[in-house]
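Participant: sequence-free structure coming up:
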């Protein structure tokens, strides 16, 4: 199954339109007020594109009806897309949470280790617990993706 030209170009166009307001912000050539306005434009554009894609998908996607006793397949449907999105969110949000946890625990562990070398094992446990959150999110993503096919 090959993608048509519009199925390739439309997402690329949407990504370019979403990122356009932030180009000057990244270059550092704007004032604080202008940067805030550009960031709000970026956020509004992002959520507008997301809502538009969901609405467009509901009207375009074919309805799949199964006969009595036939197994229902979600391959290539809106439900499968939402499943992949949920798997991505599970991984992304758990990695974000793990990053926040490690950002708080690692400096404290280094400080405790620098004061007393016997604190290395105890402080390493707290850093590893923060990393465990990301592993749990990855595990949930794998379980979600296994149930999609």
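Facilitator: Thanks, I have the structure now. Keep in mind that what you see is a predicted model, and the values were worked out from it rather than measured.
Participant: Going by C-alpha atoms from here, please, whenever you check contacts or count neighbours.
Facilitator: Will do.
Participant: mind checking which helix or strand residue 128 is in?
Facilitator: Residue 128 belongs to helix 120-148 when assigned by DSSP states H and E.
Participant: And for residue 62?
Facilitator: Counting by DSSP H and E, residue 62 is found in no helix or strand.
Participant: wait, what's in contact with it?
Facilitator: Shown in contact with residue 62 (C-alpha atoms under 8 Å, 6 or more residues apart in numbering): residue 77.
Participant: quick one, helices of the chain?
Facilitator: For the chain, helices defined by DSSP state H occupy the ranges 5-19, 23-27, 32-60, 78-115, 120-148.
Participant: just checking, what packs against the longest one?
Facilitator: Packed against helix 78-115, as judged by 3 or more C-alpha pairs under 8 Å, 6 or more residues apart in numbering; DSSP states H and E, are the following elements: helix 120-148.
Participant: Just the buried residues of the helix it packs on, please?
Facilitator: For helix 120-148, a neighbour-count test (16 or more other C-alpha atoms under 10 Å) marks 123, 126-127, 130-131, 133-134, 137-138, 140-141, 144-145 as buried.
Participant: Use this one as the comparison:
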């Protein structure tokens, strides 16, 4: 698969989800209920996952059309199926880790700010908890990159 297409499959959904999350964070700060914000963020993730899945299916169909006639039909089907499942796995890993990291930071950051405002010496300890929540999303991105490298 073309490396540009692979990069687009990873970066475009991430950019769309992060843009939606930033917009919803702004709306949540303006007074939007948390349940509605979470529902909108989840629906945005599912739409982006659907778009990425359709795009990945189109790309895998194009690759299947350009493969040589040496492969048997069963080998072609197994190759396309494993690539589609790998792309779906990478999208799910990134999205779910991003949602989990966002929930962790949403719970940890206000508590860290409150603790630091009461006792400035606790800033370092509270910063560790916020960084742990953010690392969940980074682990998801690393795993999805490993999955995509295995596919190519």
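Facilitator: Sure thing, it's come through. Remember, it's a predicted structure, so these values are computed and weren't measured experimentally.
Participant: follow-up on the earlier one: and which of the buried residues of helix 120-148 of structure 1 is nearest residue 8 of structure 1?
Facilitator: Comparing these against residue 8 of structure 1 with C-alpha to C-alpha picks out residue 145 as the nearest, at 23.8 Å.
Participant: Which residue in structure 2 aligns with that closest one?
Facilitator: Using TM-score structural alignment, the partner of residue 145 of structure 1 in structure 2 is residue 148.
Participant: my guess is that match contacts residue 91, does it?
Facilitator: No. Applying C-alpha atoms under 8 Å, one finds residue 148 of structure 2 not in contact with residue 91, separated by 9.9 Å.
Participant: Quick check: residue 22 of structure 2 vs residue 119 of structure 2, distance?
Facilitator: Using C-alpha to C-alpha, to the nearest Å, we find residue 22 of structure 2 at a distance of 29 Å from residue 119 of structure 2.
Participant: So which of those two has more stuff around it?
Facilitator: residue 22 (13 against 10; other C-alpha atoms under 10 Å).
Participant: what's the spacing between the helix holding residue 128 of structure 1 and its chain's center?
Facilitator: Taking C-alpha atoms, centre = their mean, to the nearest Å, one finds helix 120-148 of structure 1 lying 16 Å from the centre of the chain it belongs to.
Participant: That helix vs structure 2, average distance?
Facilitator: Once fitted to structure 2, helix 120-148 of structure 1 is off its aligned match by 0.4 Å on average (mean C-alpha distance after the TM-score superposition for structure 1).
Participant: Next, the angle from that helix to helix 78-115.
Facilitator: 170 degrees (axes from the mean of the first three to the mean of the last three C-alpha atoms, to 10 degrees).
Participant: Going by contacts, tell me the helices and strands next to helix 120-148 of structure 1.
Facilitator: Here helix 120-148 of structure 1 touches helix 78-115, going by 3+ C-alpha pairs under 8 Å, 6+ apart.
Participant: tell me the angle the helix it packs on makes with helix 32-60.
Facilitator: Using the same axes, to 10 degrees: helix 78-115 of structure 1 against helix 32-60 is 140 degrees.
Participant: In structure 1, what residue corresponds to residue 85 of structure 2?
Facilitator: Per TM-score structural alignment, residue 85 of structure 2 is aligned with residue 82.
Participant: quick one: its match from residue 58 of structure 1, how far?
Facilitator: According to C-alpha to C-alpha, residue 82 of structure 1 and residue 58 of structure 1 sit 12 Å apart.
Participant: again with residue 91 of structure 1
Facilitator: Where residue 58 of structure 1 is concerned, residue 91 of structure 1 sits at a distance of 26 Å (C-alpha to C-alpha).
Participant: again with residue 126 of structure 1
Facilitator: Distance, residue 126 of structure 1 to residue 58 of structure 1, by C-alpha to C-alpha: 45 Å.
Participant: again, but for residue 125 of structure 1
Facilitator: Counting by C-alpha to C-alpha, the gap from residue 125 of structure 1 to residue 58 of structure 1 is 47 Å.
Participant: try residue 41 of structure 1
Facilitator: 26 Å.
Participant: Look at the two and report which has more neighbours.
Facilitator: Ranked by neighbour count (other C-alpha under 10 Å), residue 41 of structure 1 and residue 58 place residue 41 first, with 16 against 13.
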